[in-house]
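Visitor: show me the folded form of this:
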Amino acid sequence: MPDFTLSPASLEAAIPVFYQQGLHTASDAVLAQALHTSEADLTARFPSRELLVHHTVLADMERQKREHVELYAQYFSAVERLYGLLQLGLRDLAAVPGQFYVDLQTGFPKTWEAVLEHLSSYSAPQLQQLLNDGIRSRLFRSDINIQLVTKILIEQLNLLLNPQVFPPDRYNMREVFRSIFLYYIRGICTDEGARIAAEHFARL
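Guide: Purely as a prediction, here's the structure:
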């Protein structure tokens, strides 16, 4: 049994390599160098590419969670926090080659399933809590259906990631993200919330 002792922070270094060279075609030599280990140790710890990709993507999810904790310490209103989450999402999407998600879905189904599970068990409750907080503070409209709005936001993300709907060679994914999410978020804000949103969204 391999010894998975590489820390999540260490495994995160493999993400840029997979972005640049591909999930299937990234060389063990470059991955080992990025992870500050030897090829022999890398293959001993992760005897298959599937296993390495899986643990690397899980590590990247943990990185996102840490950034969200830092974000929540910086922003206090629900609108600002939602804006911050969108900013982080935009930044991450801008770094991801379009082929990455295609390869992940088709070549690494277990890892893609983990991504979807992350959306349902982490992202969805996070959004629901933000919507609840925003309604209580009168920044989001009180007549919105929280579960439905959350579902719409998650499905909009799935839509964005569908290369058959938005082929990455034809669409700027940053602009697609903006068009799908930002205008929708404005629509669920109260006047007070919209003023806060406008201040932050204008920077995008």
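
Visitor: CA only for contacts and neighbour counts going forward, please
Guide: Will do.

Visitor: closest to the centroid, which residue in this protein?
Guide: In the chain, the residue lying closest to the centroid (Cα atoms, centre = their mean) is G89, at 5.6 Å.

Visitor: one more, please, to line up against the first structure:
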Amino acid sequence: MEVRERILKTAEELFMKFGIRSVTMDEIASELGISKKTIYMHFEDKDAIVHEVATFRMSCEQDISEQIWKEAENPIHEVVKEIEMLKTHVAALNPVVIYDLKKYYPKTWAVFQQHKQTIFLDITRRNLQEGVKQGLYRPEINIEVLSRLRMEEIDFAFDQSVFPNNVFNQFEIHQTFIDHFLRGVLTPKGLTVYEQYINTDNN
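Guide: Model (predicted):
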């Protein structure tokens, strides 16, 4: 693996474990077994590392979501598979990362918000539209309002003032939000399909 890729991979692992602000360039260098000078040969500063780690992660998440959409049997199955993906990803994420990104890295936070309000908004909107077409979601739902509501739930789930990390499990928060959201749009037919997936996963 090239040095630049190793730096990004190690930095991401440290950020996810300890938060962004608490990880220093010295610690990244020490973890890699290289000098800090070597890191500065590839990145201008820590902000540059944070930005590239975040944008790469967003791109990966988008690719995974698109793959799930292609493989899913229907819009409900797509959501169920997204929950399965979240279980792995959220388990490795320290919620402090979101707080640090928002407070100390406004440039990268702005990119994240733009990505969420465009790419992931489109993914959610498409899911709702397809669900209505297939008779799985109620035809009278306001797709534009609900798509944006779902986007805001993502940030809300990471709000430490509401869901402190020492009290709440991050995956359970996200899972509860998605379950609540989905049950609010399902038709009786959709509810039957959803519960079949849930029962299959639990057995």
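
Visitor: what do we get in the second structure for the residue nearest to the centre of the first structure?
Guide: Residue correspondence to the second structure (TM-score structural alignment): G89 of the first structure is matched to L86.

Visitor: same question, L71 of the first structure
Guide: Per TM-score structural alignment, L71 of the first structure is aligned with I68.

Visitor: got it, and H55 of the first structure?
Guide: Taking TM-score structural alignment as the criterion, the aligned counterpart of H55 of the first structure in the second structure is E52.

Visitor: assign its match to helix, strand or coil.
Guide: Assigned with DSSP: H, G, I helix; E, B strand; the rest coil, E52 of the second structure falls in the helix class.

Visitor: what strand or helix carries the residue of the first structure positioned farthest from its centre?
Guide: The centre of the first structure is farthest from one residue, A40, which by Cα atoms, centre = their mean lies 31.2 Å away. According to DSSP states H and E, A40 of the first structure maps onto helix 39-45.

Visitor: would you mark the buried spots in stretch 164-177 of the second structure?
Guide: For stretch 164-177 of the second structure, the buried set under the neighbour-count rule, 16 or more other Cα atoms under 10 Å, comprises 170-171, 173-175, 177.

Visitor: stretch 188-195 of the second structure vs the first structure, average distance?
Guide: Following the fit onto the first structure, the mean deviation recorded for stretch 188-195 of the second structure is 1.7 Å by mean Cα distance after the TM-score superposition for the first structure.

Visitor: what about the strands in the first structure?
Guide: Per DSSP state E, the first structure carries no strands over any range.

Visitor: where exactly do the helices run in it?
Guide: Taking DSSP state H, the helices of the first structure run over residues 8-11, 14-21, 28-34, 39-45, 49-74, 78-95, 98-107, 109-118, 124-136, 146-160, 173-177, 183-187, 191-201.

Visitor: aligned partner of K37 of the second structure in the first structure?
Guide: Using TM-score structural alignment, K37 of the second structure pairs with A40 in the first structure.

Visitor: quick one: its match from S27 of the first structure, how far?
Guide: Per Cα to Cα, to the nearest Å, A40 of the first structure is found 13 Å from S27 of the first structure.

Visitor: and P188 of the second structure, how many neighbours?
Guide: Around P188 of the second structure there are 14 other residues, counting by other Cα atoms under 10 Å.

Visitor: report the contact partners of it.
Guide: L136 (Cα atoms under 8 Å, 6 or more residues apart in numbering).

Visitor: could you check which residue of the first structure pairs with it?
Guide: Per TM-score structural alignment, P188 of the second structure is aligned with D191.

Visitor: what's around P75 of the second structure, how many residues?
Guide: There are 23 residues near P75 of the second structure, going by other Cα under 10 Å.

Visitor: ditto for N199 of the second structure
Guide: 9.

Visitor: any idea how far V193 of the second structure is from it?
Guide: From N199 of the second structure across to V193 of the second structure, the span is 10 Å (Cα to Cα).

Visitor: what do these two both touch?
Guide: With contacts taken as Cα under 8 Å, 6+ apart, N199 of the second structure and V193 have no neighbour in common.

Visitor: what sits closest to A91 of the second structure if chain neighbours are left out?
Guide: F171 (6.8 Å; Cα to Cα, 6 or more residues apart in numbering).

Visitor: what lines up against that neighbour once you look at the first structure?
Guide: Match for F171 of the second structure (TM-score structural alignment): R174.

Visitor: repeat for F158 of the second structure
Guide: Aligned partner of F158 of the second structure by TM-score structural alignment: L161.

Visitor: one more: A11 of the second structure?
Guide: A11 of the second structure maps onto A14 in the first structure, by TM-score structural alignment.
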